[in-house]
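Colleague: Provided below for reference: sequence and predicted model.
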Amino acid sequence: MPNEEEFIGNTPRGLDELSVWTSRHVEAALEPELPIIDSHHHLYDDERGRYLAPEMLDEISSGHNVVATVYLQHSASYRTEGPEALRPVGEVEFAAGVARAAATQSVRLCAGIVGHADLALGDQVLPVLEAQQEAGNGYLRGIRHGATWDAGRAGYGRTFARRHLLLAPEFRAGYAHLSRMGLSFDAWIFHPQLPELIDLLQAFPETPVVLNHCGGILGIPPHTDHEQVFNVWSRHIRDLARYPNLSVKLGGLGMLYGGHQFHHDIEPPSSETLAETWKPYVETCIEAFGPARAMFESNFPVDKQSCGYGALWNAFKRLTRSYTDSERACLFHDTAKKFYRLDLPPPA
């Protein structure tokens, strides 16, 4: 068994325990009027625990002005019968039900939905994408086919996609259908894999892509030389930013893959501590992509392993105090609205 300083999986604590832990440090929302679109969160009710609309709304009640959210696939509510390739359609059906229920509410949960389809099916993925669009009831905006792979500790407790998935001809045959159907792609990979995304962007310049979680920065063995990791990652980020069809999500930094060890502390970190820790990564991404191609995300409840929802948004607000009002509007609201084509009223 790994000792406590080693990586013990990305979700070592259950949601009930996390709720107790995060309640030990509660902050008043800074700038509570600032409109926010949470561009990346999950919902589920299974062996991982219960985190559905009421639990998400409870997080939002921390005082931040979250006006809408984007739902990201998380292997939730899959169909239990029928062809294997079509089972992820159940997740889009589930998220679309949440979106319909929230359509007239003050917080538009799941205003955009990103589902999953096995793009490695090649041309055979087309009926799956068509079924996803029908199930989405107008809310489906994109597809995520996670391609994370690493030979080190990041593989603990999980199953990876095959190595070099983004380069596989059959994957690219399926990927080619996305732009034809008006769908974007959420890229979830680790930072050593970023050059493979560059190759994909070169091959398909017409497909809108958003890089998840600042590019999946690893800080666990063997990636424990943080200066070296930062230098490699930041060079890749600057290279990626040259492709205009790519945007970036600013977040996911609370995942335990980053090796920041907040989950070992008796109390969760303050927004000041989070801002100081995350500053190099967030500032590098904004500098490279610009506010018009960068959007903040909570990645909850996954990032709840490291912090509370209110502290997370306070940290992002602290990190952007030097930006103009229009730049902050992009980072917190407008970029996500534009990328995911969200049908929302102008923010008050």
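Modeller: Perfect, thanks for sending it. Numbers count the residues shown, from 1 in each chain.
Colleague: alpha carbons only for contacts and neighbour counts from here, please
Modeller: Will do.
Colleague: List the residues that contact residue 333.
Modeller: For residue 333, the contacting residues are 35-37, 295, by CA atoms under 8 Å, 6 or more residues apart in numbering.
Colleague: Quick check: it is in a strand.
Modeller: No - Residue 333: not assigned to a strand; according to DSSP: H, G, I helix; E, B strand; the rest coil it is helix.
Colleague: mind checking how far it is from residue 177?
Modeller: 28 Å (CA to CA, to the nearest Å).
Colleague: swap in residue 22?
Modeller: In terms of CA to CA, residue 22 sits 42 Å off from residue 177.
Colleague: between those two, who's got more neighbours?
Modeller: Between residue 22 and residue 177, counted using other CA atoms under 10 Å, the more crowded position is residue 22 (21 against 18).
Colleague: Take this one as well and set it beside the first:
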Amino acid sequence: MQVVDPHLHFWALGQGNQPWLEHPTPNLLGDYSPMARDIGPQTLLGERGDIELLGLVHVEADTVNPIAETQWLTGELAEYDKLNWALVVGVDLSQPAAPAQLAAQCALSEQVRGVRQILNVHSDPLYDYVGRHYMQEPLWRENFAQLARLGLSFDLQIYPSQMAQAADLAARHPETQFVLNHAGMYVDRQGVEGWRDWRDGMRLLAAQQNIAVKLSGFGMLDHRWTVGSIRSLILESLDTFGIERCLFASNYPVDGLYASYADIWHAYAEVVADAREEEQHALFVGNAQRIYRL
């Protein structure tokens, strides 16, 4: 099975760049201590099973020093000359130094394609990532405008309650490619209202033609997921955004806490088994290649 994986993470704990992994404390992921080990390209290649990896996109891994992460990754991935790869790097757009950091990231590697800054805010501390509404901050919005000048995309990680504001941001920056992470992170699953918030928010986002969506990360909020439990989320996303704006991803190694790498990809394949061959190719390979310029 051939795939381009547009969302995964590597790290080397000895660098001290991911403090959240040094002393794992259970959170929305549950017990994530199995991830507290060095994970790099060779680790992935040893755990991929029967998946033929044609390319990958590394997304910043909640690092305290994004520049050091990019330097390390560039060296690690340069050894794999037969593997197409790209980087979505970290930059804190709320900081005055953000424009200089964006320029520095681009100068480090020609494989830099985009930026991610996690934006998830939730009233429940278990699910709250950042504790502030970055998209409302004037300096953050001012620095965000620099992405288009540099030809960078933005990986958008939010909850449904933030989707209306994100749709407005995308409308104000039609020249910037947005990629919604993890199918919009359907977090409030206790009743009808949570489903409606997710569904309606996804439709608001899809109305902006510069937003695509990664179908990934299902295990983060559903640790016992099955093909049946993710089917409706995937099919609703496909109907809402269209095949051409959806791309499957593994969220390795995070979703490896709940299923093997190969099992994740085969589950996706089962959900879309009756799609046309060209549609399947787009979802598993072509859209990621196009959006991240692989």
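Modeller: Received, thanks. This one's a predicted model, so the numbers in the text were calculated from it and none came from an experiment.
Colleague: Just the TM-score for the two chains, thanks.
Modeller: After superposition, the two chains reach a TM-score of 0.88 (TM-score structural alignment, normalised by the length of structure 2), with 273 aligned residues with a CA RMSD of 1.6 Å.
Colleague: what about residue 160 of structure 1, how many neighbours?
Modeller: Burial measure for residue 160 of structure 1: 14 neighbouring residues, criterion other CA under 10 Å.
Colleague: ranges for the helices of the stretch 51-200 of structure 2?
Modeller: Using DSSP state H, counting those that start in this stretch, the helices found in the stretch 51-200 of structure 2 span residues 66-77, 98-108, 138-144, 146-150, 163-172, 192-206.
Colleague: returning to that earlier point: can you pick the most crowded of the contacts of residue 333 of structure 1?
Modeller: Scoring the contacts of residue 333 of structure 1 on neighbours with other CA under 10 Å, the highest-scoring entry is residue 295 at 30 neighbours.
Colleague: Just confirm it is within a helix.
Modeller: No - counting by three-state DSSP, residue 295 of structure 1 is not found in a helix; it is strand.
Colleague: Identify, by residue count, the longest helix of structure 1.
Modeller: When structure 1 is scanned for its longest helix (criterion: DSSP state H), the result is helix 271-289.
Colleague: So which bits of it are buried?
Modeller: The neighbour-count check on helix 271-289 of structure 1 (16 or more other CA atoms under 10 Å) flags 271, 274-275, 278-279, 281-282, 284-286, 288-289 as buried.
Colleague: Check stretch 296-310 of structure 1 too.
Modeller: By neighbour count with 16+ other CA under 10 Å, stretch 296-310 of structure 1 contains the buried residues 296-310.
Colleague: Output the residue interval of structure 2 matched by that stretch.
Modeller: Counting by TM-score structural alignment, stretch 296-310 of structure 1 lines up with residues 248-262 of structure 2.
Colleague: Any idea how far apart the tips of that stretch sit?
Modeller: 13 Å.
Colleague: Show me where structure 2 has its strands.
Modeller: Using DSSP state E, the strands of structure 2 run over residues 2-8, 52-59, 84-90, 112-116, 153-156, 178-180, 211-215, 246-248.
Colleague: Let me have the ones you listed in CSV, adding distance to residue 194 of structure 2 as columns.
Modeller: Formatted as CSV, these follow (distance: least, CA to CA, whole Å):
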stretch, distance to residue 194 of structure 2
strand 2-8, 25
strand 52-59, 28
strand 84-90, 30
strand 112-116, 25
strand 153-156, 20
strand 178-180, 18
strand 211-215, 19
strand 246-248, 22
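Colleague: Buried deepest among these, which one?
Modeller: Comparing the strands of structure 2 by mean neighbour count (mean count of other CA atoms under 10 Å), strand 246-248 ranks first with a mean of 28.
Colleague: what comes into contact with that one?
Modeller: 5-6, 212-216, 237-238, 268, 282-285, 287-288.
Colleague: mind listing what the counterpart of residue 211 of structure 1 in structure 2 touches?
Modeller: For residue 211 of structure 1, the aligned position in structure 2 is occupied by residue 180, per TM-score structural alignment. For residue 180 of structure 2, the contact set (CA under 8 Å, 6+ apart) comprises 155-158, 211-214.
Colleague: picking up where we left off before, from the buried residues of stretch 296-310 of structure 1, which is closest to residue 166 of structure 1?
Modeller: Residue 166 of structure 1 lies nearest to residue 299 out of the buried residues of stretch 296-310 of structure 1, by CA to CA, at 22.7 Å.
Colleague: and the closest one, how far is that from residue 323 of structure 1?
Modeller: Per CA to CA, residue 299 of structure 1 is found 23 Å from residue 323 of structure 1.
Colleague: my read: residue 165 of structure 1 touches residue 172, true?
Modeller: No - under the criterion of CA atoms under 8 Å, residue 165 of structure 1 is not in contact with residue 172, lying 9.0 Å apart.
Colleague: Need the nearest residue in space to residue 133 of structure 1, chain neighbours excluded.
Modeller: Leaving out its chain neighbours, the residue that sits closest to residue 133 of structure 1 by CA to CA, 6 or more residues apart in numbering is residue 140, at 6.0 Å.
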